[in-house]
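Engineer: Sequence first, then the predicted structure:
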Amino acid sequence: MSDPSTRKPGIGDFDFLVGPWKVTNRRLVAPLTGSPEWDEFPGTAVCHGTLFGGAAGLDEISFPAKGFSGLTLRLFDPVRAQWSLNRVNSRTGLLQPPVVGRFHDDGHGEFHGDDAHEGTPVPCRFVRSRITSVSAHWKQAFSTDGGQSWETNWTMALRRTEECAA
């Protein structure tokens, strides 16, 4: 992590993510239907380091049981003091619209953008929280009422590992 006394706000926010992780995923089987059924499956992730002095980063996550991987390029915009999280998955190879946001004083990060569920556009929110040197939490939620309420549909519990498996 950057020296807090010399770093600019936002720079280095994702330094905690550098390295390999084991990931426990929980994903709603039928999002936006009211169903309470979750699918749990393993994953591995590796953040390949930070770039641009902490203002960019690249990570890959693999879901062997599901047969696909994901890639995220994070970029910090110093003018807006916001991160854009730019995602692509191996099934489509198409770059998705970014989610944009920042970390707050309490240590959690919140990022918003546009997504689609079964072809229907929906607002999307990512939250990074419970960040320690050996663990972190991520969740994704969709909204059907313009962001007034959110349904969490995917969570990831990350646990640091020494094995680089992604």
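Structural biologist: Thanks, I have it.
Engineer: CA only for contacts and neighbour counts going forward, please
Structural biologist: Fine.
Engineer: where along this structure do the strands fall?
Structural biologist: Here the chain has its strands, by DSSP state E, at 19-28, 38-51, 56-63, 68-77, 82-89, 99-103, 109-117, 120-129, 135-142, 151-160.
Engineer: Let me know the angle separating the fourth one from strand 82-89.
Structural biologist: Taking axes from the mean of the first three to the mean of the last three Cα atoms, to 10 degrees, one finds strand 68-77 and strand 82-89 inclined to each other by 160 degrees.
Engineer: starting at the chain centroid, how far to strand 68-77?
Structural biologist: Averaged C-alpha coordinates place strand 68-77 at 8 Å from its chain's average position (Cα atoms, centre = their mean, to the nearest Å).
Engineer: And that strand, what's buried?
Structural biologist: In terms of neighbour count (16 or more other Cα atoms under 10 Å), strand 68-77 has its buried residues at Ser69, Gly70, Leu71, Thr72, Leu73, Arg74, Leu75, Phe76.
Engineer: Excluding chain neighbours, what is closest to the second one?
Structural biologist: Read that as Gly70. For Gly70, ignoring the flanking residues on the chain, the nearest one in space by Cα to Cα, 6 or more residues apart in numbering is Asn89 at 4.2 Å.
Engineer: Put this next to the previous one:
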Amino acid sequence: MNDFDFLHGSWDVANRRLTAPLGSGPATWVEFSGHAVVRPLFGGAGNIDEITFPTLGRQGVTLRLFDHETGRWSIHWSDSRTGRPDPPVVGGFTGDRGDFHGEDTYDGRPIGVHFTWYRLGRLFWILSAEPAASGAVDGKAEVRAVYWTYSGAPTTRPGAVPGVAGPARSGRDGLGPDTARWEHEFSADGGRTWELNWTMDLTRTGHVGA
């Protein structure tokens, strides 16, 4: 039930949005900034996510709740322009990817809605197996912290960090990812095809309580 613990904290958000989803003309995208603060609820079985779009002059709020009976999450979004919640999307995570589906209407026609969450970069420690050519003290291997975007479990590979000699071992810092991505899609044909219409690329600015 702690799938969304990685999101707790504050984030800068780079948005890219399609101006006319499901339109027949050429695709036109707009970009705008955002800042989000996510606070946990129910010991990790929920959270509330408040986002501000300063250049648009509006805000949004997301409520995420974990259903203990079904083991699935429901995600509820509302925009300050309407003050009304959209129909929820429901789903869960497999590894570092979460998929959530729902139904809504757009321009008077029924559509399918798909949210995708990606847990991306984590802060890793990198420990060289032998002293680096520079920076080592008294022949001891040095430790450096780096950001490494990855998918899946940490691996061992030589030459992973410039200046660190020999095979490098990596480990998670335990604080969760420092980058994440959200994607929003519509389908007007019952899920046979999907059109991407909004992305958010998130970069952490603080952890919970920071």
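Structural biologist: Arrived safely, thanks for sending. Model, not experiment: these values are computed from the prediction.
Engineer: For the two chains, what TM-score is obtained?
Structural biologist: The TM-score (TM-score structural alignment, normalised by the length of structure 1) is 0.86; 152 aligned residues with a Cα RMSD of 1.6 Å.
Engineer: what's the burial count for the residue nearest to Gly70 of structure 1?
Structural biologist: Applying other Cα atoms under 10 Å, we find 17 residues neighbouring Asn89 of structure 1.
Engineer: Quick one: map it onto structure 2.
Structural biologist: Asn89 of structure 1 maps onto Asp79 of structure 2 when the alignment is built from TM-score structural alignment.
Engineer: I'd like the distance between its match and Gly9 of structure 2.
Structural biologist: Between Asp79 of structure 2 and Gly9 of structure 2 the distance is 20 Å, computed by Cα to Cα, to the nearest Å.
Engineer: Could you do His68 of structure 2 as well?
Structural biologist: 24 Å.
Engineer: which of these two has more neighbours?
Structural biologist: Neighbour count, other Cα under 10 Å: between His68 of structure 2 and Gly9, Gly9 has more, with 19 against 10.
Engineer: What residue in structure 1 is paired with the more buried one?
Structural biologist: Mapped onto structure 1 by TM-score structural alignment, Gly9 of structure 2 lines up with Gly19.
Engineer: Relative to Trp150 of structure 1, how far out is its match?
Structural biologist: From Gly19 of structure 1 over to Trp150 of structure 1 the distance is 31 Å, taken as Cα to Cα.
Engineer: Ok, Leu71 of structure 1 next?
Structural biologist: Taking Cα to Cα as the measure, Leu71 of structure 1 and Trp150 of structure 1 are separated by 24 Å.
Engineer: again with Ala141 of structure 1
Structural biologist: Between Ala141 of structure 1 and Trp150 of structure 1 the distance is 6 Å, computed by Cα to Cα.
Engineer: Which one's more surrounded, the two?
Structural biologist: Using other Cα under 10 Å as the criterion, Ala141 of structure 1 and Trp150 rank with Ala141 on top: 21 against 17.
Engineer: which residue sits closest to that one in space, ignoring its chain neighbours?
Structural biologist: Distances taken as Cα to Cα, 6+ apart place Thr152 nearest to Ala141 of structure 1, at 3.9 Å, with adjacent residues excluded.
Engineer: what's the answer for Val18 of structure 1, then?
Structural biologist: With Cα to Cα, 6+ apart as the measure, Cys47 is the residue that lies nearest to Val18 of structure 1, at 4.6 Å, once sequence neighbours are left out.
Engineer: Looking for the alignment partner of that neighbour in structure 2.
Structural biologist: For Cys47 of structure 1, the residue aligned by TM-score structural alignment is Val38.
Engineer: check contacts around that match.
Structural biologist: Leu7, His8, Gly9, Ser10, Asn47, Ile48, Asp49, Glu50 (Cα atoms under 8 Å, 6 or more residues apart in numbering).
Engineer: Pull the most distant pair out of those residues.
Structural biologist: Taking Cα to Cα, the two most distant members of the contacts of Val38 of structure 2 are Ser10 and Asn47; they sit 12.8 Å apart.
Engineer: Okay then, goodbye and thanks.
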